[in-house]
Each structure stands twice: as C-alpha cells, then as structure tokens.
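# following is a predicted model, sequence given first.
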Amino acid sequence: MTEPLREPAGVEALELLSTGRLEVVGRLTDASNATFYATVEAGGAEAACVYKPVAGERPLWDFPDGTLAGREVAAFAVSEALGWGVVPPTVHRDGPFGEGMVQLWVDGDPDVELVALSRRTDHAGLRRMAVFDAVINNSDRKIGHLLPVPGGHLYGCDHGVSFAEEYKLRTVLWQWQGEPLTEEALDGLARLAGLMAEAGGPLAEELAVRLTGPERYALRRRVELLLEHRVHPYPSPAWPSVPWPPV
C-alpha cells in the first residue's frame, strides 16, 4: 500500500513528479485547456497532481502555440529563485497524452473565503504573490487561482499565460499599486536578478528552454525596473487590468 506524499515541496516532490508512474483519474472540466486530475506513484510514495498536456492547449493569438506548459514550469523556477515557494512543485514530462506540465495538487483551506482574501492588504503572502505576478507578467491572476493552505501559506496556480514580452499584467491584486516594495520583496528580487545573471546556471538554463530570448530579456527588465523604482507597478492604460471573470 502506498503512502501519500504529504509535504508539497522539495526535492522529494520534484523527483516523484518527474519519474513516478502518472495515471489520469479524471478531467477538470472547468479549465479552458485540457487539464487532468492524476496520481503519480513511485517507490511506495504517491501524490495527487494536475497534468496539462501540450496537445490539449488551445491556440491563443498572443502566445506561441504549445508553450503554455513550459511557461508554468518557468513560473515555478522563478518562484523558487525568489525563495518564496508561491508555486507548487512543477515539472515538464511525458504522460498518457504526451508531454506536458505536471504540478503537485494542493488542497486549499476550505475555511478561507477567497474573495475576502483577495481584497486584504495585511496578508504578507498575498502581497508576495502580487510581486511575483509583476515579475512573470501574469495576464490571468484570478481569485480562483489563489490556493491558501492550512497553516497560512499561499500558493498560486495557472501561470500558462505569463512571460509575454509586452506588459500584460492582469490581476485582481492591485491594492498595493504605487506603494513601496517590502524589504522582503527587494531581497527576493535581488536574489532572482543574480541567479538570472549566472550564465550557464540552473535558472538561466531552465528559462532558456522555456522562454524565447526576447521574453527572457523582458523578464530581466521587469526585475530591474522593480528594483530601480522600488514600488508595486500600476495597471497599463492600454490593457484590461483585471481578468474576466475575476473569479
């Protein structure tokens, strides 16, 4: 009998997601692209996960075809480089319907009311998420993409439409626009900038696989501008600032 992997982080989770036997349980029908609830098992450990095959991605006018799964993996890499763990462990691997993104399933805290959470200004994890979204240029931060877990940590999911060259930040988390970044945010951004600058380093190599050259340049510039101006960004007047529907 297998035992579930209970801690949704770390090398153990990534190893399980990367090498375990992936079995689809059912389809998550609310998702716009083919998204499956699955299990992954290896060496007596088992965990639930989300599997998004590249073959199930719908073409978008503003993102290259077949790149959404890789952008989710890039978002995890950036989250880890920041040191914030705002994205559950995520890998790119083969599966029953071809290559795609596999992400550890996170059970949200049912006692947290997400709409109320999204409006708070005193939640450190939420403010961290707002900075993370600015870094990856997330064009679809909906309320339902917030995953608070028991104990207080906040994860986020669905980062496939991120890392565009053009400024497309679209989010429900605008409550800090124009306010100074926290010291924690500045420290994380400086750490990220340093890791991206390491030619041949793990982060630079991962991003080179998942993003185009212009997208990587735009990512570096966003980080540089956040460090230079030291404030949360403002919405673009040329782009809808809140996703629809917001939930």
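In hand now; what should we look at?

# rest of the way, CA atoms for contacts and neighbours
Noted.

# give me the contact list for stretch 99-117.
The contact list for stretch 99-117, computed with C-alpha atoms under 8 Å, 6 or more residues apart in numbering, reads 8, 13, 17, 47-55, 69-70, 72-73, 88-94, 143-144, 146-150, 247.

# in PyMOL, select just the buried ones from those.
Per 16 or more other C-alpha atoms under 10 Å, the buried members of these correspond to this PyMOL selection:
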select buried, resi 8+13+17+47+48+49+50+51+52+53+54+69+70+72+73+88+89+90+91+92+93+94+143+146+147+148+149
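
# ok, and here's another one to check against it:
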Amino acid sequence: MPTTPEQALQRGELTLIGRIRSASNATFLCEAKLDDQVQHCVYKPVRGEAPLWDFPDGTLAGRERCSYLISSALGWNIVPYTIIRDGPAGPGMVQRWVDQPTDDRADSAHSATGGDASEERPDLIDLLPSGRIPAGYLPVLQAYDYAGAAVTLVHADDDRLRRIAVFDLLINNADRKGGHVLTGTDGQLYGVDHGVSLHVEDKLRTVLWGWAGKPLDDGTLAAVSRLGDELRGGFGAELSAHITVREVAALQARVVALLRNPVMPTPDRRRPIPWPAF
C-alpha cells in the first residue's frame, strides 16, 4: 500500500526548510519524507517554547495535540493533523501544512467582476472602514487604524467560522487571531496555533464574537454531546498525557455548561480580543 501523508509525518525524516519568524516561539517549516511520500509540515520544538507564567503545566506542543484530538472527536477536523514526535531540535509538535490558494486576489477579483480590485469581497476576517460593512458580515469591534480613521473589525457570517467559534469556546482558546484561520485549497477552514488553550480559568480571547448571544443549532449540539460522551469514556485519559487532570475536568465542565445553556457567550471586559488581532 502507498505511504500516507500521516505516516510520512509520523515516521518520515524531517528536514528543516526555514524558520517562520512571525511566530513568537521557535517554529519551522519542514519536509517529512518517507518512501515516495513528501509532506510539508510545521514543527515546533518544545525546547523553543518561551515560558508562560499562566500556562506553567505541560507544554504548548501538548496543548496543540489535545486541540487536534478534540477537533477530531467532534468530527469537525478544524485542526490539521497534529502529533508529538522527535525532530531536528528534539521532541515537539508536528502539524500538517495547510496549502492555501495561490491565485492573485486582485486578478481574480478583476476577472470575476469586470472591475478593479476594490470591488473584491473582504477576507473572512477583516478590518473595514466603519459604515461600509457588506451584507453577510458581522461587526465585532469599533477602532481606529494607524492613520486615525475609524474602522470596524468584522468577520463573515459563515457556518465554518461559527464552528471554529464553538470549538474555541470548548478548548478555551486564549489566542484566536484572524491570522490563525486558514482557507485550504480544499475549501475547508482550518484553525492553527492552539498552544495557549485548555486552561482551567476562563481565558477565551477571539476575534469571532459576531454570534455572541445567539443559540446553537442542533447539529452543533449533537457534536458537543458526542464529545461529552467521549470524555466520560477513555478520551479524558488520552488528553491527560498532555494536560492536567484539572484541565480535562474543566473541558468537561465547559461541555456540560454549553449543553445546559446552548447560547454563544458574550465578551466580558477582560480583554476578550487578542492583540494584535491578526
């Protein structure tokens, strides 16, 4: 049988291609090669993690792995395939690289509309001039840009984004920036960078507040209920290899609370949006 991309990530030889310098911790683009299968991936060695006073237990890599496992248990596949394995700089997180569309946005907009690039749709998460929010977008925050002009942080009223918002609530994601949502060439939306998640205290910080106060649909609740069933089985023990027993219990509590009150929360006053937002 041919080698799968997952097998290449698990057992393939990792070769560093370059460092992703925009990341706050040591993050590398790598190539995993096994037999005839070559898979690009992100590698974050544990030894390159900066200590965080409010996340003293375990590793950020372990929290990334848990986020992938939770995404899979929900059946949503938001997080790209993620494992913990040895690499050129020691043990760390290895995550499948998300291939994104490479077509030039301006050319595509021009050919599709017959006009100039200013007619193109905003990104799924974007900053727009205040008062110029198109249909299908939800406002999140009023602000001023570096030139002093009034702008509004918005995101699309998109079911794929809404699912990510629910996922962030469950894993207690403290850092959902706009740049952490990627559109794959397969048309799926992926969430990345979940190292600061699954804390016992409420630390939800996200740019996806557009559905605050809105009820959850039955399909979403069914998936959350299945996650609760998994946690009552052996899944909690699997997560406990990377996070504390208290953090697993806090995840269970968030599942129960959401099923009892199936409404998206509203932001509080304790910095509910990560900064910078992108």
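Received the coordinates, thanks. Keep in mind that what you see is a predicted model, and the values were worked out from it rather than measured.

# quick one, strands of the first structure?
Using DSSP state E, the strands of the first structure run over 3-4, 21-27, 36-42, 45-53, 90-93, 100-104, 146-148, 154-156.

# ok, which of those comes nearest Gln175 of the first structure?
Closest of these to Gln175 of the first structure is strand 146-148, at 15.5 Å (criterion: C-alpha to C-alpha).

# any idea how far that closest one is from the chain center?
Relative to the centre of its chain, strand 146-148 of the first structure is centred 12 Å away, using C-alpha atoms, centre = their mean, to the nearest Å.

# mind giving me the packing neighbours of it?
strand 154-156 (3 or more C-alpha pairs under 8 Å, 6 or more residues apart in numbering; DSSP states H and E).

# circling back to that earlier point, now render the strands of the first structure as TSV, adding distance to Pro235 of the first structure.
Putting the strands of the first structure into TSV (distance: least, C-alpha to C-alpha, whole Å) gives the following:
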stretch	distance to Pro235 of the first structure
strand 3-4	42
strand 21-27	34
strand 36-42	33
strand 45-53	30
strand 90-93	29
strand 100-104	29
strand 146-148	20
strand 154-156	20
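
# those strands: which one's closest to Arg222 of the first structure?
Between Arg222 of the first structure and the strands of the first structure, the shortest gap by C-alpha to C-alpha is with strand 154-156, which sits at 19.9 Å.

# what span of the second structure lines up against that closest one?
Aligning strand 154-156 of the first structure against the second structure (TM-score structural alignment) gives residues 189-191.

# which residues does the matching stretch contact?
Counting by C-alpha under 8 Å, 6+ apart, 77-80, 98, 160-161, 164, 180-184 sit against stretch 189-191 of the second structure.

# how far apart are it and its match in the first structure?
Once fitted to the first structure, stretch 189-191 of the second structure is off its aligned match by 0.5 Å on average (mean C-alpha distance after the TM-score superposition for the first structure).

# aligned to Leu192 of the first structure, what sits in the second structure?
Aligned partner of Leu192 of the first structure by TM-score structural alignment: Leu227.

# tell me how many other residues surround its match.
21 (other C-alpha atoms under 10 Å).

# in contact with it, which residues?
Shown in contact with Leu227 of the second structure (C-alpha under 8 Å, 6+ apart): Ile70, Ala73, Leu74, Val255.

# ok, now Gly178 of the first structure?
Shown in contact with Gly178 of the first structure (C-alpha under 8 Å, 6+ apart): Val231, His232, Pro233, Tyr234.

# now do stretch 254-269 of the second structure: distance from first to last residue.
20 Å (C-alpha to C-alpha, to the nearest Å).

# could the contacts of Gly178 of the first structure be laid out in a markdown table, adding distance to Ala218 of the first structure and neighbour count?
Listed next are these as a markdown table, based on distance: C-alpha to C-alpha, whole Å; neighbours: other C-alpha atoms under 10 Å:
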| residue | distance to Ala218 of the first structure | neighbour count |
| --- | --- | --- |
| Val231 | 18 | 19 |
| His232 | 17 | 21 |
| Pro233 | 15 | 21 |
| Tyr234 | 17 | 14 |
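
# what is the most widely separated pair among these?
Val231 and Tyr234 (9.1 Å).

# find residues that contact each of the two.
By C-alpha under 8 Å, 6+ apart, the residues touching both Val231 of the first structure and Tyr234 are Gln177, Gly178.
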